[in-house]
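Novice: return a 3D structure for these sequence lines:
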Amino acid sequence: MDSTKIDFLFYSPEIEKNNCLDAVDSLHAVKVLRKKQGDIIQVTDGLGGWYRCSISDPNPKSCVLNILEVEKDYNSPKRRIFVGICPTKNADRIEYFIEKSVEIGVSGIFFIKTQHTYPKKINLERFRKIAISGMKQSLKAYLPEMTDLLSFNSFLKQSTRFTQKLIAHLDEQAIDVTKIPLESDLLILIGPEGDFSKEELKLAHENKFKTVTLGENRLRTETAGVVAVSILNLL
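Specialist: Sure, this is the predicted structure:
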C-alpha cells in the first residue's frame, strides 16, 4: 500500500475485533476531516498491521469501518532499537525525545530512575499519547513499547533479554558507536542530566553493557536520545 497519498493515519489497536475507531479518532475523522460514508482511510493497530478501510457508518462517537485490505509487518524496521533513558527535570524535553524518536523509528523506551534523576514519577498516559501522535504523523505502523519509571536495578533485570547492550558515556574505553557491528535487536542506555554515578556505571558494565560514544560533543539527555536513535537507524 502506498503511504505517500495518505492525508491522515488513524490508530485502532483492536481494529480486527471492533471494526471501528475510538471516540477521539472518530470525532476527528467525521467532524474535522469531514469523512463520509464510503470514504477510504488508513488505520494501523500499532503492531505492524496496516489497514485500508472504508467508512460504513460515519458516527462521530464510534466510526464504523469495513476492512478492505490488510498488510502485516508494514514497513518493518531493519533493526529494533530500544532506549533506556532518564526523565528530565523539564518534562517538555523528554516529551520532545519521545515524539522525535518515534518519528525516526524506536521500538521501545525504558524510563529509568537513577541516583541523579530528578522526577520521582512520570505521566505514562501522556507519554503514550505523544507516541501515538508521533506514529500517526510519521505514518508508521509500530507503536513503541514504553515502561513506567523503573529503578536502575529493575531496568538491569529487564535488560537481560538483549544480547547487545550499549551505554552512551564519554570515557577512555568508549568506542565510537558507528564502528561496531550492530545486531537486529539492541538496547542503548542514555544517562541522566547529572550523569551516571560510579556505582551505576560499574553495575552496567557488570551486566554486559558496552560503553560507546555518540560523538565528541557533550549532549543533553533528550538530544543524546534522539541522536542515538538516528545513528542506529542509519547504520
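
Novice: only C-alpha atoms from now on, for both contacts and neighbour counts.
Specialist: Fine.

Novice: enumerate the positions of stretch 226-234 that are buried.
Specialist: Val226, Val227, Ala228, Val229, Ser230, Leu232, Asn233 (16 or more other CA atoms under 10 Å).

Novice: quick one more, to check against the first:
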Amino acid sequence: MHRFYHPDIEHMQALPEEESKHCVRVLRLVEGDEIEVVDGRGNLYRCRIVMAHPKRCCLEIVATQHVPPHWGHKIVIAVAPPKNIDRIEDMADRVTEMGVDRIVPLLCNNSERKVLKTERLRKILVAAMKQSLKATLPVLDEMTPLGTLLAEPFAGDKYIAYIDPSLPREQRKDFAREYVPGHNTMIVIGPEGDFSPAEIEAALKAGFTPVSLGQSRLRTETAAMWAVAACHAIDQREKLIKQH
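Specialist: Modelled structure (predicted):
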C-alpha cells in the first residue's frame, strides 16, 4: 500500500498539494483506493480516497494505529555539516532510514559550512521516513552552535567522537564498547578539521564521554552514519541474546 505524509491528517483529511499530485497523477490512484498516511508523530492512518483531485486528494480515515519507533529509546546525532551539501543530505537520508529521533547540524570553530538551509533537508527526511515504512519523523534542528548543545540537559548517555593524537589508538575508548544498548544516546561528531582543543575540553566538562569510531579515518557524514548503524546493530544483537 502506498504511503503518504501529512502532519495534520486527522483534522484535514486531505493530502497536501504535492502529495495529492503524486497520488493522483503519478500513481494514478482513484476514488475507492486505499492508502496509508503518517503524521510524523508515530501515527499511521489507513485511508480511502473519496475525491481524487491532483491539487487536493480528499480522504476518509478507515483505521488508525500507533507505530512507535522500533528502537525504543532516543538516538540523537549531532554533526557539523561538511562543505559539500550533497554529503549532508545523503547522511540525513541514511540515518533516517536506519532510525534516529533528532538530527542537530553543528556549528563548530573549524566548521567549513557556516549556514545550512533546512527546508530541502526536511523534505529528504520525509521521503526517507516514508520509504523505510516509519511513522515518526526525526526532529531537524537549525544550525546550532556547539556550546548551545553542550549546555542542553539530556537524560541519557553522551558521547563525543574525535581523534586524540596524544593517545595511542589502542588506548582510545571505542564507541562500540562504551555504548549501552537501550539507553538514550547522543553522539556528537565534529567537522572535517575536527573539534578544537577548547571545544573538546568543554564537552568533557559537560559530561560527554570521548570515543573513537573504529580503526578507519572517516569522513564526517560517514562517521555519523557509522555511529547510528552501530547503535542499531548493538541493540538488535542484545534483543536476540535476550530472546535466547
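
Novice: the buried residues of stretch 226-234 of the first structure in helices, which ones?
Specialist: Val226, Val227, Ala228, Val229, Ser230, Leu232, Asn233 (DSSP state H).

Novice: with distance to Asp92 of the first structure added, can I get the buried residues of stretch 226-234 of the first structure in JSON lines?
Specialist: Listed next are those as JSON lines, based on distance: CA to CA, whole Å:
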{"residue": "Val226", "distance to Asp92 of the first structure": "14"}
{"residue": "Val227", "distance to Asp92 of the first structure": "17"}
{"residue": "Ala228", "distance to Asp92 of the first structure": "19"}
{"residue": "Val229", "distance to Asp92 of the first structure": "19"}
{"residue": "Ser230", "distance to Asp92 of the first structure": "20"}
{"residue": "Leu232", "distance to Asp92 of the first structure": "24"}
{"residue": "Asn233", "distance to Asp92 of the first structure": "24"}
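
Novice: now, among these, which is nearest to Arg128 of the first structure?
Specialist: Nearest to Arg128 of the first structure among those is Val226, at 17.2 Å by CA to CA.

Novice: residues contacting stretch 26-33 of the second structure, please?
Specialist: Contact partners of stretch 26-33 of the second structure, identified using CA atoms under 8 Å, 6 or more residues apart in numbering, comprise Cys23, Val24, Arg48, Ile49, Val50, Met51, Ala52.

Novice: that one aligns to what range in the first structure?
Specialist: Aligning stretch 26-33 of the second structure against the first structure (TM-score structural alignment) gives residues 32-39.

Novice: now the end-to-end length of the matching stretch.
Specialist: End-to-end span of stretch 32-39 of the first structure (CA to CA, to the nearest Å): 14 Å.

Novice: sorry, back to before: just give me the closest of the ones in helices among the buried residues of stretch 226-234 of the first structure to Asn207 of the first structure.
Specialist: When these are compared against Asn207 of the first structure (criterion: CA to CA), the nearest one is Ala228, at 20.4 Å.

Novice: from Pro58 of the first structure, how far off is that closest one?
Specialist: 42 Å.

Novice: now swap in Phe209 of the first structure and tell me
Specialist: Applying CA to CA to Phe209 of the first structure and Pro58 of the first structure gives a distance of 51 Å.

Novice: now do Pro192 of the first structure
Specialist: Taken as CA to CA, the span from Pro192 of the first structure to Pro58 of the first structure is 46 Å.

Novice: name the element the counterpart of Ile75 of the second structure in the first structure belongs to?
Specialist: Applying TM-score structural alignment, one finds that Ile75 of the second structure aligns to Ile81 in the first structure. If you go by DSSP states H and E, Ile81 of the first structure is part of strand 80-85.

Novice: count of neighbours near the closest residue to Glu221 of the second structure other than its chain neighbours?
Specialist: Nearest non-adjacent residue to Glu221 of the second structure, counting by CA to CA, 6 or more residues apart in numbering: Met91, 5.5 Å away. By other CA atoms under 10 Å, 20 other residues sit near Met91 of the second structure.

Novice: contact partners for the counterpart of Leu143 of the first structure in the second structure?
Specialist: Using TM-score structural alignment, the partner of Leu143 of the first structure in the second structure is Leu137. By CA under 8 Å, 6+ apart, the contact set of Leu137 of the second structure is Gly40, Arg41, Gly42, Asp101, Leu125, Val126, Met129.
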